[in-house]
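*Asks:* this is a predicted model, with the sequence first.
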Amino acid sequence: MNELDTLRRMRASLAESESEPVRLAGVRSQVTARFGERGPRVRLPRMGVRIVAVGALAVTIAAGVTVAQNLGGVEDNGHRRTVLPGLPADPVANAAQALDRAAAAADSRPFTPPRPDQWIYTEIRLRTTVKESGGVTGGPYRTIVMRAWKRADGKKSARIENGQVKIFNEFGRTIPPEDYPSLAALPTDPDALLRWVYAQNGEKPGSEGGYQLAFQTLRVILRENLLPPRTEAAIFRAMKKLPGVTLVDNSADAAGRPAIALGRIAEGWLHEEVMLDPKSYAYLGERTISIKGHTFKGVGDNPKALAGYVKKGVLQNLMVRTAAGIVDEPGQRTS
């Protein structure tokens, strides 16, 4: 089962409320995905481990804030920082150059680790179809806002439920990990990090499926977490080592913000992309575009409603992470 199937199944139960984040649980692309709320972690039967859905079609499962944590985020007046000392001002020529600059920017970013009792707050805005089910075959689109909190010690999570903050004591073990201690302990050597990713996914380097899953996994870690600078830099350097990562657009649009888009082809017809700020090289979000026509089969209880045909050039999803920051209490947003 691919990620389009996962998203189509998820849309059938996706709430439209901006205040209720949702969580998609996936068992990689070849295993039936399981969907659940971002409360108690969805666990896989008899496995005890939830594998976080990867890829641009899993962007519906994230979190967010009002101030960007990345170097080159936003100033007090709400405008994005545009000056990053030490980095060339000229546009990047290829994906390798963009990822080198992103790694250098991450390395130079000031960072104070969260205390164990503090919370990591994130906000993500997803632009996707208005359809409650079915693949994204074109507009009209709608924007969904997802917010969530994770305590830095990895023992609690929180979300808004019925207008109130609800705290969950079970955080759960996930692949890739979501708790800050595990993320801070990830290898900072890009080769070692890739070996860890392949091992976590049960893959070996050398296969297209392994490369794509590695690219998706690294994107999930970037998207959903507040990372130590060395860890973030290692992710960009690991992406550089994956075959097939190319520069797509030097002037992409990330929901009204200029962006660099780079990515890989997935399943032969999707282009899954990471978007970076063109001046600060901070992570902005992701998008997925069909690069050729594709017919997908229906899944679930109503396969006819979930089947469809996607034309070349159709935007599947545009996800922008407003920011990620540290707060003292769940329900609190950074300012």
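*Replies:* Structure received.
*Asks:* alpha carbons only for contacts and neighbour counts from here, please
*Replies:* OK.
*Asks:* isn't A103 right up against A238?
*Replies:* No. Assessed by Cα atoms under 8 Å, A103 is found out of contact with A238, at 9.8 Å.
*Asks:* residue ranges of the strands in the stretch 151-300 of the chain, please?
*Replies:* In the stretch 151-300 of the chain, the strands defined using DSSP state E, counting those that start in this stretch lie at 157-161, 164-168, 174-175, 246-253, 258-266, 270-276, 283-290, 294-296.
*Asks:* export the ones you listed to JSON lines and tack on distance to Q97 and mean neighbour count?
*Replies:* Output for the strands of the stretch 151-300 of the chain, formatted as JSON lines (distance: least, Cα to Cα, whole Å; neighbours: other Cα atoms under 10 Å):
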{"stretch": "strand 157-161", "distance to Q97": "37", "mean neighbour count": "22"}
{"stretch": "strand 164-168", "distance to Q97": "42", "mean neighbour count": "15"}
{"stretch": "strand 174-175", "distance to Q97": "29", "mean neighbour count": "18"}
{"stretch": "strand 246-253", "distance to Q97": "9", "mean neighbour count": "18"}
{"stretch": "strand 258-266", "distance to Q97": "11", "mean neighbour count": "23"}
{"stretch": "strand 270-276", "distance to Q97": "12", "mean neighbour count": "25"}
{"stretch": "strand 283-290", "distance to Q97": "15", "mean neighbour count": "25"}
{"stretch": "strand 294-296", "distance to Q97": "32", "mean neighbour count": "14"}
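*Asks:* structure two is appended below for comparative analysis:
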Amino acid sequence: MDEISMLRETFDAPAPSPAAEQRARAALLHHIAPKPAKSKKIWWRVPIAVGVATAAAVAVAVVIDKPAEQKSPVVRANPTMKATKSLPYLKPVSAAQVLENAAWTAEQENWTDPKPTQFMYVESRQMRNPPSIESARPNGALVPGKAKYRTVQKWDRIDGQVQGEIRNGRLEVHKQGDNQSQWGFIPWSQIVKLTSSAQIDAFLEHPEGGLSQDPDAMAGQYVLPPEVKAAIYRYLAEQPGMRINPDAVNLDGRPAIGLGRIEEGYLSQELLFDKETYTLIGERLVAVADHVNRGDDGTSYTHKGDLFRQVIYRKMVIVDRPGQTAP
């Protein structure tokens, strides 16, 4: 009898599932031979104004039969929970590891495919300057002491043809084409195909309906199936320049990990993940270097640490009609 068999017999640990073995093998191969970095693509980014439901905590138990190369104990989810395995990295040290934890968390979410007549309801809290400052030219960073959070509530029908939003305390509902109302919307038939990095690449190169969008923006703007959300996080993990922001972030009373990449040499566009559950809880755009902005509307000065955008995701669910905020 070998040592592993003795340990299993002594501690009576259940054998890992085929899915767990496959995941461990893939993680090890990725560690030994990481994929080459892909060239960075720049795509149109849509402002995010949405919320994400918090994933339920998963109970875990330590498993004895861990690979020698593993730095931290392998854990397995409590069999009474939906999950069949645990967070891939107990103490992630890189952006790729945090994103893999986020992908795993997304995969644990319950999901029922929506009907074409149902709506995606997204709710967020956005840090915004007062209107008088927002309308000024040139525009700049959020002003400490003046910028305040505003709640944003939106409903988008699955087929993209109807949209609702709370404005001035009232629900407004519009149809595509009514009173010249038009908005971009990625077809649901396209969204459900995005279950791998290869399919996301294909979408970015040849988007259905001609509308392309940053995958990280999609994660914050659409109510996505778990496998699509997970694929987006894994896609981002493969992109060059993804890094962890070492600065601590406290978002809505919750400590968060900032992940992103540098844009225009001085701005860090970040997704914010809960430090415990690795659920996506927000987004921000922050300056990481001083910069002088010169444009047709004037010159403005950016200082390291200036915050341009901060969003807290509060809720993301499928509902039956505009105005409804819970299933």
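*Replies:* In hand now; what should we look at? Since we're looking at a predicted model, the values are computed, not measured.
*Asks:* would you turn the strands of the stretch 151-300 of the first structure into CSV with distance to Q216 of the first structure?
*Replies:* Below are these laid out as CSV (distance: least, Cα to Cα, whole Å):
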stretch, distance to Q216 of the first structure
strand 157-161, 23
strand 164-168, 27
strand 174-175, 12
strand 246-253, 15
strand 258-266, 9
strand 270-276, 8
strand 283-290, 11
strand 294-296, 21
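*Asks:* let me know which of the ones you listed is the nearest to R127 of the first structure.
*Replies:* Nearest to R127 of the first structure, of all those, is strand 283-290, at 9.3 Å by Cα to Cα.
*Asks:* and D5 of the first structure, what does it touch?
*Replies:* Counting by Cα atoms under 8 Å, 6 or more residues apart in numbering, D5 of the first structure makes contact with G135, G298, V299.
*Asks:* which one among those gets closest to V145 of the first structure?
*Replies:* G135 (19.7 Å).
*Asks:* so that closest one makes contact with R9?
*Replies:* No. In this structure G135 of the first structure lies outside contact range of R9 using Cα under 8 Å: 9.4 Å.
*Asks:* please enumerate the shared neighbours of those two.
*Replies:* L306.
*Asks:* tell me how far the nearest residue to P116 of the second structure once chain neighbours are set aside lies from M120 of the second structure.
*Replies:* Among residues not flanking P116 of the second structure along the chain, I158 sits closest, at 5.1 Å (Cα to Cα, 6 or more residues apart in numbering). In this view, I158 of the second structure and M120 of the second structure are 7 Å apart by Cα to Cα, to the nearest Å.
*Asks:* same question, G184 of the second structure
*Replies:* Going from G184 of the second structure to M120 of the second structure by Cα to Cα gives 15 Å.
*Asks:* what does P246 of the second structure give?
*Replies:* 34 Å.
*Asks:* tell me who's in contact with the aligned partner of the residue nearest to P116 of the second structure in the first structure.
*Replies:* Under the alignment by TM-score structural alignment, I158 of the second structure pairs with A152 in the first structure. The contact partners of A152 of the first structure, by Cα under 8 Å, 6+ apart, come to P114, R115, P116, D117, Q118, W119, I120, D179, Y180, P181.
*Asks:* again with R287 of the first structure
*Replies:* By Cα under 8 Å, 6+ apart, R287 of the first structure lies in contact with A56, E272, E273, V274, M275, L315, Q316, N317, L318, M319.
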